[in-house]
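K.L.:
dropping the sequence and predicted coords here.
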Amino acid sequence: MNDMSAPKIPFNKPVLAGRELDYIKEAIDSGQLAGDGPFTERCEQALLQRIGGASAHLTHSCTAGLEMAAILCGLGPGDEVILPSYTFVSTANAVVLRGATPVFVDIEPETLNIDPVQVRAAVTDRTRAIFPVHYAGVVADMDPICAIAAGHGLMVVEDAAQALGATRNGRAAGSFGDMAAFSFHETKNIISGEGGALIVNRSGLSLRAEIIREKGTNRAQFFRGMTDKYSWVDMGSSFLPGELVAAFLFGQLEKLDTLNNERIAVWNRYHAAFEPLERTAGVRRPVIPAECEHNAHMYYLLMPDLDARTAFISSMKAAGITTPFHYVPLHSSPFGRTCSRVHGDMSVTDELSDRLVRLPLYPGVGQNLDRIIETALRSAGHG
């Protein structure tokens, strides 16, 4: 029943976690608001301590990190990059902007991550890189992907937008490939409104990454006293965030474990509560491989079919609860059909994208969990 008096529950709600406002004031008082200041450095060091790597480069978005990575891969016309179709457009746009061709392959039905078997089959003499995506904070099966890349001389760029704090076999998301891009968009576990980072694991790429991020100049080397002047030495763009963004982000990074643990507690409540749906309503819950520690970025349900999902979303909306579906597969999108190609069958992507629905998950949503769960069970046809 629709209770008009009940407050609406959004899908996401950004929150303060710690000293964000104090750090913003500190940045203002310091007199430096442009990027690459003290808070940028603090954020980059915090990321390296968490993930490892040769260098970290704070960016204004994960999109910017992916675009930097595409430049560092040396992509150009005639090159191909293998990636999943079930991802955000930024993963593919980074490839297209270099004039290269995205080659979409299918995903694993269990994790919704790129299928290494399909990756291997898609490699051609034009393949230059693989861009795996860690969907829902579950790290993709990176060992075979990295082995394929090593055997063919390919670069690996992890789209780890959703995966900060997640691990596979004890290794952090972002530590497997040559590079990895992270997101701090307000829908992520750690936020700065907009924001991102590029982690560079191949040390030989770090200096060029620094130059590309600084509009193609050697400005950073100049300020370190490594050159007597700085000038335009490579291609690049303005990928830096300002210090106010970095200051807010550092306040969040200090609370990474606290925020992730709160999300995991909510995720576990959902997972236990929705177990009966698998037995009575043909609904599937997320599958987490034993070797993975996820970060509870997302809780989703796979409804029996598109009609069931549509009815579920409508019922939840009537109760004031926002439960969106997720990506429209890129291979079937209007622009995707013009600039990419597909290798192999995409039946898993096509089917699961029609069935997936996401539930509210953010710090503070716990006070509404009983209402969300009861409404979801009823909307899915249980009880």
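P.N.:
Sure, I can see it.

K.L.:
CA only for contacts and neighbour counts going forward, please
P.N.:
Noted.

K.L.:
just the strands from the stretch 151-300 of the chain, written as ranges.
P.N.:
Along the stretch 151-300 of the chain, counting by DSSP state E, counting those that start in this stretch, strands occupy 155-159, 167-168, 171-172, 179-183, 196-200, 292-293, 300-302.

K.L.:
any idea how far the last one is from the chain center?
P.N.:
So that's strand 300-302. Strand 300-302 has its C-alpha centroid displaced from the chain centroid by 18 Å (C-alpha atoms, centre = their mean, to the nearest Å).

K.L.:
buried sites along the helix or strand just after that strand?
P.N.:
As assigned by DSSP states H and E, the chain's next helix or strand after strand 300-302 is helix 306-318. Buried residues in helix 306-318, defined by neighbour count with 16 or more other C-alpha atoms under 10 Å: 306, 308-310, 312-317.

K.L.:
how about those in CSV, adding distance to Leu75?
P.N.:
Putting these into CSV (distance: C-alpha to C-alpha, whole Å) gives the following:
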residue, distance to Leu75
Leu306, 37
Ala308, 42
Arg309, 39
Thr310, 40
Phe312, 43
Ile313, 40
Ser314, 43
Ser315, 46
Met316, 44
Lys317, 44
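
K.L.:
nearest to Ala281 among the residues you listed?
P.N.:
Nearest to Ala281 among these, counting by C-alpha to C-alpha, is Ala308 at 10.0 Å.

K.L.:
and the closest one, what does it touch?
P.N.:
Applying C-alpha atoms under 8 Å, 6 or more residues apart in numbering to Ala308 gives the contacts 355, 380.

K.L.:
how close does the most centrally placed residue in the chain get to Pro14?
P.N.:
Taking C-alpha atoms, centre = their mean as the criterion, Ala161 is the residue nearest the geometric centre of the chain, at 1.8 Å. According to C-alpha to C-alpha, to the nearest Å, Ala161 stands 17 Å off from Pro14.

K.L.:
second one coming, line it up with the first:
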Amino acid sequence: MTTAEWTERYQGAVMNTFGPPQTVLVRGEGVHVWDADGNQYLDLLAGIAVNALGHAHPAIVEAVTSQLTTLGHTSNFFATEPQVRLAEKLVQLVGHDARVFFTNSGTEANEAAFKVTRRTGRTRVVVAEGSFHGRTMGALALTSKEAYRAPFEPLPGDVTWVPYGDAAALEAAVDDTVAAVLVEPIQGEAGVVVPPDDYLRVARAVTTRHGALLWLDEVQTGMGRTGAWFAYEQSGVVPDLLTLAKGLGGGLPIGACVAIGDAGTLLQPGNHGTTFGGNAVSTAAALAVIATIEGEGLLDHVTTIGDQLRRGLADHPLVAEVTGRGLMVGVVLHQPLAAEVQKAAMAAGLILNNATPDRLRIVPPLVLSESEAAHAVTTLRAVLDEVSA
């Protein structure tokens, strides 16, 4: 069947929450995918920073297959070996005493963290403008975009908004009534927006001073995306709450709320739950992702290839700035042409994202090679030339 035929069937059966699909993908291998019409694409979006090892990676295929033939679903009445091993591994990577609650997604990880903040006895949460934390009712209450929130208000409340990256505004907003400050180390949905170097340090200091939790949403930045396991490491701070998902499972649905230090004791039996969260198959996949990142030295690789992409795009006349760290790359345009660039790039065989009218987001698999990155730069520069003309 053709893409057009599949799209027609999609529109006849699937809720219209996303609009018509850009194409219908049928196969993936490494950093490439193919659609139903046989067109090949270099995937610079990776399922929105999810497919950390690309498509059909042997380590993930082996881990999932082995686990499914051994033990699949068990519910939360029972523990499994990969669940325990993954929790221990995340605690090791954090490097501090912590406890982990597993979920199926980043939104759910943020829902869990939101409930942790309520256990402090306070309700007010300070959140940055431009943020995106999810679409469920709790996570949506903490998501900045008015168009997302307005149709579903009233939402779980007591949220104070402050400009992202403005340390003075953050300090002014936090007092002894605040349960938590929630920020992304780098804003992803806003188009890879990087705050000033001292921003997270100020956030840590002000929350400590007022007895509030520092909650860092690393759903997009975590698990090696920026060249470190967690983007906050590059600031030297340690949060109280850390939310993860996307790249953690390498394509399998999994999220995690990591509560560090005393925050790890705030949720007790009966306070929260999940049927599928932390299931044996997804946690086995996550262990394979982590082992591959470690075994293949991908953290250093991510830094090298990310720098290559930024250097290759920074001097194009249509490009005002290239932002981000590692393989989280934002391309800021002088004109609001991101949608046109995205469409032309796809026609040229590149999948990327127009995050805002003047920002492109590039979050490829962490295994993107030097030659593949060079091809991406050459192709995207040609697309920028075409759109500029």
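P.N.:
It's in. All values derive from a computational prediction rather than experimental measurement.

K.L.:
thinking again about what came up before, out of the strands of the stretch 151-300 of the first structure, the one nearest Tyr362 of the first structure is which?
P.N.:
Nearest to Tyr362 of the first structure among the strands of the stretch 151-300 of the first structure is strand 300-302 (13.4 Å), distances taken as C-alpha to C-alpha.

K.L.:
so where is that closest one in the second structure?
P.N.:
For strand 300-302 of the first structure, the aligned range in the second structure is residues 330-332, judged by TM-score structural alignment.

K.L.:
average gap between the matching stretch and the first structure?
P.N.:
Averaged over the aligned pairs, stretch 330-332 of the second structure sits 0.9 Å from the first structure after superposition, using mean C-alpha distance after the TM-score superposition for the first structure.

K.L.:
re the thing from before, residue contacts, the residue nearest to the centre of the first structure?
P.N.:
Ala161 of the first structure makes contacts with 62, 133-134, 181-184, 188, as judged by C-alpha under 8 Å, 6+ apart.

K.L.:
surely Ile82 of the first structure is in contact with Arg120?
P.N.:
No: Ile82 of the first structure lies out of contact with Arg120 (C-alpha atoms under 8 Å); the separation is 9.5 Å.

K.L.:
looking at these two, which is more packed in?
P.N.:
Relative neighbour count places Ile82 above the other of Ile82 of the first structure and Arg120, with 29 against 17, counting by other C-alpha atoms under 10 Å.

K.L.:
helix, strand or coil for the aligned partner of the more buried one in the second structure?
P.N.:
Matched to the second structure by TM-score structural alignment, Ile82 of the first structure sits across from Val126. Assigned with DSSP: H, G, I helix; E, B strand; the rest coil, Val126 of the second structure falls in the strand class.

K.L.:
greatest separation within the contacts of Ala161 of the first structure: which pair is it?
P.N.:
The span of the contacts of Ala161 of the first structure, defined through C-alpha to C-alpha, is set by Val133 and Phe184 at 15.7 Å.

K.L.:
and those two? Which one has more around it.
P.N.:
Applying other C-alpha under 10 Å to Val133 of the first structure and Phe184 shows that Val133 carries more neighbours, namely 29 against 24.

K.L.:
the second structure: which residue goes with that one?
P.N.:
Here Val133 of the first structure is matched to Glu184 in the second structure, going by TM-score structural alignment.

K.L.:
for its match, which non-adjacent residue is spatially closest?
P.N.:
Asp217 (4.9 Å; C-alpha to C-alpha, 6 or more residues apart in numbering).

K.L.:
counterpart of the one you found in the first structure?
P.N.:
Matched by TM-score structural alignment, Asp217 of the second structure corresponds to Asp159 in the first structure.

K.L.:
could you find the closest non-adjacent residue to the counterpart of Tyr41 of the second structure in the first structure?
P.N.:
In the first structure, Tyr41 of the second structure lines up with Lys8, judged by TM-score structural alignment. Residue nearest to Lys8 of the first structure in three dimensions, not counting chain neighbours: Gly320, with 4.5 Å by C-alpha to C-alpha, 6+ apart.

K.L.:
now do the aligned residue in the first structure for Ile254 of the second structure against Pro84 of the first structure, distance only.
P.N.:
In the first structure, Ile254 of the second structure lines up with Gly195, judged by TM-score structural alignment. Gly195 of the first structure sits 23 Å away from Pro84 of the first structure, taking C-alpha to C-alpha as the criterion.

K.L.:
ok, these two, which is more surrounded?
P.N.:
Between Gly195 of the first structure and Pro84, counted using other C-alpha under 10 Å, Pro84 has the larger neighbour count: 30 against 27.

K.L.:
the more buried one contacts His134, correct?
P.N.:
No: counting by C-alpha under 8 Å, Pro84 of the first structure does not reach His134; the two are 10.3 Å apart.

K.L.:
biggest helix in the second structure, by residue count?
P.N.:
Of all the segments of type helix in the second structure, defined by DSSP state H, the longest one is helix 370-388.

K.L.:
ugh, wrong one, the first structure
P.N.:
Identified as the longest helix of the first structure according to DSSP H is helix 256-273.

K.L.:
burial of Gly270 of the second structure, as a residue count?
P.N.:
With other C-alpha under 10 Å as criterion, Gly270 of the second structure counts 6.

K.L.:
ok, it - contacts?
P.N.:
Contacts of Gly270 of the second structure were listed using C-alpha under 8 Å, 6+ apart, and none were found.

K.L.:
chain center to the longest helix of the first structure: distance?
P.N.:
Using C-alpha atoms, centre = their mean, the offset of helix 256-273 of the first structure from its chain centre is 18 Å.

K.L.:
packing partners for it?
P.N.:
Applying 3 or more C-alpha pairs under 8 Å, 6 or more residues apart in numbering; DSSP states H and E, one finds that helix 256-273 of the first structure contacts helix 369-379.

K.L.:
give me the stretch of the second structure that the helix it packs on matches.
P.N.:
Counting by TM-score structural alignment, helix 369-379 of the first structure lines up with residues 373-383 of the second structure.

K.L.:
so which bits of that stretch are buried?
P.N.:
Neighbour-count burial for stretch 373-383 of the second structure, counted by 16+ other C-alpha under 10 Å, picks out 373, 376-377, 379-383.

K.L.:
touching the longest helix of the second structure from outside, list them.
P.N.:
Residues from elsewhere that reach helix 370-388 of the second structure, judged by C-alpha under 8 Å, 6+ apart: 42, 305, 308-309, 312-313, 316, 318, 337, 340-341, 344-345, 348, 350.
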